[in-house]
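Trainee: Mind looking at a prediction? Sequence and model below.
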Amino acid sequence: MTDNGPLYLGFDLSTQQLKAIVIQSDLSIVSSAKVDFDQDFGAKYKIKKGVLVNEQEGEVFAPVALWLESLDLVLQRLQEQNTPLNCIKGISGSCQQHGSVYWSHEAEQLLGGLTADKSLVDQLAGAFSHPFAPNWQDHSTQHECDKFEETMGTAERLAQATGSAAHHRFTGTQIMRLRHKLPQMYTSTSRISLVSSFLASLFLGSIAPMDISDVCGMNLWDIPSNTWSSPLLDLASGGSPDDLRAKLGEVRQDGGGSMGNVSSYFVNKYNFSPDCGVAPFTGDNPATILALPLRPLDAIVSLGTSTTFLMSTPVYKPDPSYHFFNHPTTPGQYMFMLCYKNGGLAREKVRDVLPSSESGDVWENFNKHALETAPLDVRKEGDRAKLGLYFYLPEIVPNIKAGTWRYTCDANSGEGLEEVKEPWAKETDARAIIESQALSMRLRSQKLVTAPREGLPAQPGRVYLVGGGSLNPAITRVLGMCWGADGVYKLDVGECVRVGGCV
């Protein structure tokens, strides 16, 4: 391990893990560590896949204390590897998007008074007005989503202002619902952070501002006007927009540079240098964009728990069927994003219905049937094409309830679409779910990409695959067939989001 600086520390606070990576200026990795929430703290916090679920109300949320304990633990694990933390010159990171953390009126004082002889979770017990952070899988806010779109007139007008139509997981609707459900908690809240600004706050020792890209995942930021939306603040706050504006704070416009030096807690406890800077933290999807700067028309597809399709573009063309965000570091650039709840988890549901293989590889039968099934299961002339929709959770695009729907149509013309009342062979679903996800991405991105030649539908240029699903050869092969791009490349960048956070 080198101790020749400077070094940079990046974090990835995802749904199920907290990962840390230390890199050099040339992006080579010096060391890394992780905390798996279920393995390390599952028994204590009663979580499953990193979250708690209230099925009755559609709530999905995480204990904030879990993240505090995980931060101390991941830094301890870096120390155990003899990582030269004193050589780190800058800290940043990426976090799951749309989650929100609610600080008490004592938070600033507690953050500024941390001492090395006690843990974060012990010292910050009184720093939160609400012990839980809503997770992106939450689907409890349909009423609030309806009100957001009614306030702006239509879903199209809401998307024009905020970059997105109203979505369950977006922070503005979550704030509105929690204000109704827990009015005393809302009154007791001094500041509201996104998960990214929450993690940055711990390192700064004071509440950090939200960054210019992650703030676009709230349905509260007016992107063309570059300010908070007054009518939406009024709605979410119940007629007290100035109070909510104060809780949200100012948004940091500059995605680069330092917000200040690291808190003395980390200097005294983990031997960080006092002049180590803390840069803005952002969401996991903006961080992925930063990890691989894209050429025009190229795309990144992250095949994780959810599935996301990302492009960088100088053109602002919002639409209710997808998302636009400000670019995290480059003014005048935007980030186009499609996000599906039913990504990796949905593929796992289809996988788990199939018989287990003798080898013990849980994906073996899924992959076998995905590759052996013909495209759209059209094996011979006259066969009808098979198409499926697999939404085990209420989906984002389209905004639709949970359910599984199967259809057939004419394989040549696409006409005569008919719903299949009885499920077809479960082996067929392995290919059908991959095709369904890929074709949805291609269809919904067509306004921003071009046709390779006349008579063909629009398609992205090059597609770069990251995330756990990118390691699966059957998934990547079928995706490539569906997209018809100039090239589909698997990036062996297990540290992609953390590197993006460092960058």
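Mentor: Received, thanks. Numbers count the residues shown, from 1 in each chain.

Trainee: C-alpha only now, for contacts and for neighbours.
Mentor: Will do.

Trainee: Touching, residue 202 and residue 110? I think so.
Mentor: No. Using CA atoms under 8 Å, residue 202 is not in contact with residue 110, being 10.4 Å away.

Trainee: Can you report how many residues lie near residue 72?
Mentor: 17 (other CA atoms under 10 Å).

Trainee: More neighbours: which of residue 202 and residue 110?
Mentor: residue 202 (22 against 19).

Trainee: so the more buried one is in which element?
Mentor: In the assignment (DSSP states H and E), residue 202 maps to helix 195-204.

Trainee: For that helix, name the packing helices and strands.
Mentor: In this structure, helix 195-204 packs against strand 88-95, strand 100-103, strand 210-211, strand 277-278, strand 282-283, with contacts taken as 3 or more CA pairs under 8 Å, 6 or more residues apart in numbering; DSSP states H and E.

Trainee: Show residues contacting the second one.
Mentor: Spelled out, that is strand 100-103. Here strand 100-103 makes contact (CA atoms under 8 Å, 6 or more residues apart in numbering) with 64, 127-134, 171, 189-195, 198.

Trainee: which residues touch the helix or strand just after it?
Mentor: Per DSSP H and E, strand 100-103 leads on to helix 107-112 as the next helix or strand towards the C-terminus. The contact list for helix 107-112 (CA under 8 Å, 6+ apart) reads 123, 124, 126, 127, 128, 202, 205, 206, 207, 263.

Trainee: So what's the gap between the helix or strand following helix 107-112 and the chain middle?
Mentor: Per DSSP H and E, the first helix or strand lying C-terminal to helix 107-112 is helix 120-123. Chain-centre distance of helix 120-123: 27 Å, with CA atoms, centre = their mean, to the nearest Å.

Trainee: quick one on the thing from earlier: may I ask which of the contacts of helix 107-112 has the most neighbours?
Mentor: In terms of neighbour count, residue 263 stands highest of those at 26 neighbours, by other CA under 10 Å.

Trainee: how much space between that residue and residue 141?
Mentor: Residue 263 is 36 Å from residue 141, where distance means CA to CA, to the nearest Å.

Trainee: one step back: got the angle between the helix holding residue 202 and strand 88-95?
Mentor: In terms of direction (axes from the mean of the first three to the mean of the last three CA atoms, to 10 degrees), helix 195-204 departs from strand 88-95 by 150 degrees.

Trainee: can you give me how far helix 195-204 is from the chain middle?
Mentor: Taking CA atoms, centre = their mean, one finds helix 195-204 lying 17 Å from the centre of the chain it belongs to.

Trainee: Next, the residues that contact that helix from outside, please.
Mentor: By CA under 8 Å, 6+ apart, the residues outside helix 195-204 that reach it are 92-101, 111, 207-211, 214, 259-263, 266, 278, 280-283.

Trainee: Now the buried members of these.
Mentor: Buried subset of those (neighbour count, 16 or more other CA atoms under 10 Å): 92-101, 111, 207-211, 214, 259-263, 266, 278, 280-283.

Trainee: take a look at this one as well, against the first:
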Amino acid sequence: MAEHASRRCCLGWDFSTQQVKVVAVDADLNVFYEESVRFDRDLPEFGRSQAPPGPASSGRLRLLPAQSAFSGSPRRTRGGVHIHKDGLTVTSPVLMWVQALDIVLEKMKASGFDFSQVLAVSGAGQQHGSVFWKAGASQVLTSLSPDLPLGQQLQACFSITDCPVWMDSSTTAQCRRLEAAAGGAQALSRLTGSRAYERFTGNQIAKIYQQNPEAYSNTERISLVSSFAASLFLGSYSPVDYSDGSGMNLLQIHDKVWSQVCLGACAPRLEEKLGPPVPSCAAVGAISSYYVWRYGFHPGCQVVAFTGDNPASLAGMRLEEGDIAVSLGTSDTLFVWLREPVPALEGHVFCNPVDPQHFLALLCFKNGSLTREKVRDESASCSWGEFSRALRSTQMGNGGNLGFYFDVMEITPEATGRHRFNAEGHEVSAFPRDVEVRALVEGQFMAKRLHAEGLGYRVGLRGSPPKVCQARAENPVPGPGASRVNSADQAPCSSCLPTGGCGPVPSSPACPC
């Protein structure tokens, strides 16, 4: 680490579901430093009962259990979240994120990292999560003492201490009300880029307002996880960026302003609690003096607006107009750069984080790696090598045989079951093993193309084929990052992209990445 400590660099932060992570990137885009804190492993005290916080010099805070916005809050995080008794409500303690940041920064300091060489900080947060700042919190943010960790100073700054995250699906009633106010699901999609979704922040705010009006009234600012993280570095409230803001069911994606109809359907005085949105690449201010004095950051270090994890993926993969990225994970996710979107009832259209005049289409398919693994086990002797050989032994088009595999209720479209059709268009109960493998892969990718075109994607944009960034889970052929694969029977985790990067959610505990 020592020989890299004085490189001029930018810091990229990730406030994800399971961890807080930082990478340092130099002028040539080389990552030369990484550090992280995993919530369940490194902060097991959330939210067990503990003694009051000890001396500041201990470096680790022992916090009392957070009071949730919802009844029946569980007492311990799993995967970084609290899953409540109803099975629908999912939250995370906001102080856990703050304390994780403290720990990462202290690890960097102990390693000799030269903070004075950091030119700018930015990052990403799990999309659709929200943070509710208590009245008076802004004064605390602007007057932080460099002698104390953030977690100790911000304990009383949140009106909702256990906050809803993207896994929450408890707001169906609020979704229906929002769609009705906007003139229907399709009208809401045309306005905000998506029909009403339970995890989207506007519906989460509506639920909190209805169930906990006192806490809502005592909230002076509502942040997304991304703008919350930026606020910690800025020492004041950072605005929501266009791209992450378009995942709230509140932002008019073409005009880049909050929809008055949607705001009114969710909660009163909501616009003043959100503040005006800004472009995703906007520099929102210089870093707080807290970091200058405590860690040695240069006072000119800039804080660039943080965005959501999905928009950050488009920016991080350096996609361009006409490109497609496919992440093959537990759920498959399709990213498409669009100039002229067609918002629909399925999928999402977000503001583009790189070019504010363009858009990002996102489609999520629940039957991803687990479905592929089932077909591998059934038709390829539990071997990715056999799976790959089955693909190579069959022709493109599969002789007209086509299959749709929905082992669990699919998101896009809402369907379940396995449906196989032969070349004559007749439904059949089974395929030969090699045909089954190709039917699965071709059916999944045909669905991705079909729904992408439904959102406005056109193949061969600008007269040339699109580039496709695709994970290698189906075909573990040696390529970038291949040294991580030990044998033909070990597929990389489903989030591994051709760059060799490994996402946070492996397809199985035995993932060789």
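Mentor: On my side now, so go ahead. It should be emphasised that the depicted structure is a prediction, and the values quoted were computed from it without experimental measurement.

Trainee: returning to that earlier point: what's the average distance for the helix holding residue 202 of structure 1 when superposed on structure 2?
Mentor: Aligned to structure 2 and superposed, helix 195-204 of structure 1 gives a mean residue distance of 0.3 Å (mean CA distance after the TM-score superposition for structure 1).

Trainee: For that helix, give the aligned segment of structure 2 as residue numbers.
Mentor: Taken onto structure 2 by TM-score structural alignment, helix 195-204 of structure 1 occupies residues 225-234 there.

Trainee: So residue 7 of structure 2 sits against residue 117, correct?
Mentor: Yes. Residue 7 of structure 2 lies in contact with residue 117 (CA under 8 Å); the separation is 6.3 Å.

Trainee: Translate residue 255 of structure 1 into the numbering of structure 2.
Mentor: Residue 255 of structure 1 maps onto residue 280 in structure 2, by TM-score structural alignment.

Trainee: Helix, strand, or coil at its match?
Mentor: coil (DSSP: H, G, I helix; E, B strand; the rest coil).

Trainee: Starting from residue 301 of structure 2, give me the distance back to it.
Mentor: For residue 280 of structure 2, the distance to residue 301 of structure 2 - CA to CA - is 18 Å.

Trainee: and the longest helix anywhere in structure 2, which residues are buried?
Mentor: Within structure 2, and with DSSP state H defining each element, the longest helix by residue count is helix 433-454. Of the residues in helix 433-454 of structure 2, 433-444, 448-449, 451-452, 454 count as buried by neighbour count, 16+ other CA under 10 Å.

Trainee: Ok, stretch 304-318 of structure 2 next?
Mentor: Buried residues in stretch 304-318 of structure 2, counted by 16+ other CA under 10 Å: 304, 305, 306, 307, 308, 309, 310, 311, 312, 313, 314.

Trainee: In terms of helices and strands, where is the last one?
Mentor: Meaning residue 314 of structure 2. helix 309-316.

Trainee: Tell me, how many residues neighbour the closest residue to residue 408 of structure 2 other than its chain neighbours?
Mentor: Leaving aside its sequence neighbours, residue 408 of structure 2 sits nearest to residue 416 (CA to CA, 6 or more residues apart in numbering; 5.9 Å). Per other CA under 10 Å, the neighbour tally for residue 416 of structure 2 reads 15.

Trainee: Show me what residue 334 of structure 1 lines up with in structure 2.
Mentor: Under the alignment (TM-score structural alignment), residue 334 of structure 1 pairs with residue 359 of structure 2.

Trainee: One more: residue 151 of structure 1?
Mentor: Alignment note (TM-score structural alignment): residue 151 of structure 1 maps to residue 181 of structure 2.

Trainee: List the residues that contact the closest residue to that match other than its chain neighbours.
Mentor: Closest residue to residue 181 of structure 2 apart from its sequence neighbours, by CA to CA, 6+ apart: residue 265 at 6.4 Å. Taking CA under 8 Å, 6+ apart, we find residue 265 of structure 2 in contact with 177, 178, 181, 206.

Trainee: now the helices for the stretch 1-150 of structure 2?
Mentor: 39-42, 94-110, 137-142, 150-153 (DSSP state H, counting those that start in this stretch).

Trainee: likewise the stretch 151-300 of structure 1?
Mentor: With DSSP H, counting those that start in this stretch, the ranges of helices along the stretch 151-300 of structure 1 come out as 155-162, 171-181, 183-187, 195-204, 230-237, 241-248, 264-270, 284-291.

Trainee: Can you say which of those helices is nearest to residue 47 of structure 1?
Mentor: Among those, helix 195-204 comes nearest to residue 47 of structure 1, with 18.0 Å by CA to CA.

Trainee: Would you indicate which residues of stretch 363-373 of structure 1 are buried?
Mentor: So stretch 363-373 of structure 1, judged by 16+ other CA under 10 Å, has buried residues 363, 364, 365, 366, 367, 369, 370, 371, 373.

Trainee: typo on my end, stretch 58-76 of structure 1
Mentor: For stretch 58-76 of structure 1, by 16+ other CA under 10 Å, it's 59-76.

Trainee: same question, stretch 456-468 of structure 2
Mentor: By neighbour count on 16+ other CA under 10 Å, the buried set for stretch 456-468 of structure 2 is 456, 457, 459, 466.

Trainee: State whether the third one is indeed within a strand.
Mentor: No. In this structure, residue 459 of structure 2 is coil, not part of a strand, as judged by three-state DSSP.

Trainee: which residues sit in contact with it?
Mentor: Contact analysis of residue 459 of structure 2 by CA under 8 Å, 6+ apart lists 322, 465, 466.

Trainee: Surely residue 102 of structure 2 touches residue 146?
Mentor: No. Applying CA under 8 Å, one finds residue 102 of structure 2 not in contact with residue 146, separated by 11.9 Å.

Trainee: residues contacting the spatially closest residue to residue 305 of structure 1 that is not a sequence neighbour?
Mentor: Nearest non-adjacent residue to residue 305 of structure 1, counting by CA to CA, 6+ apart: residue 344, 4.5 Å away. Contact analysis of residue 344 of structure 1 by CA under 8 Å, 6+ apart lists 303, 304, 305, 306, 307, 469.
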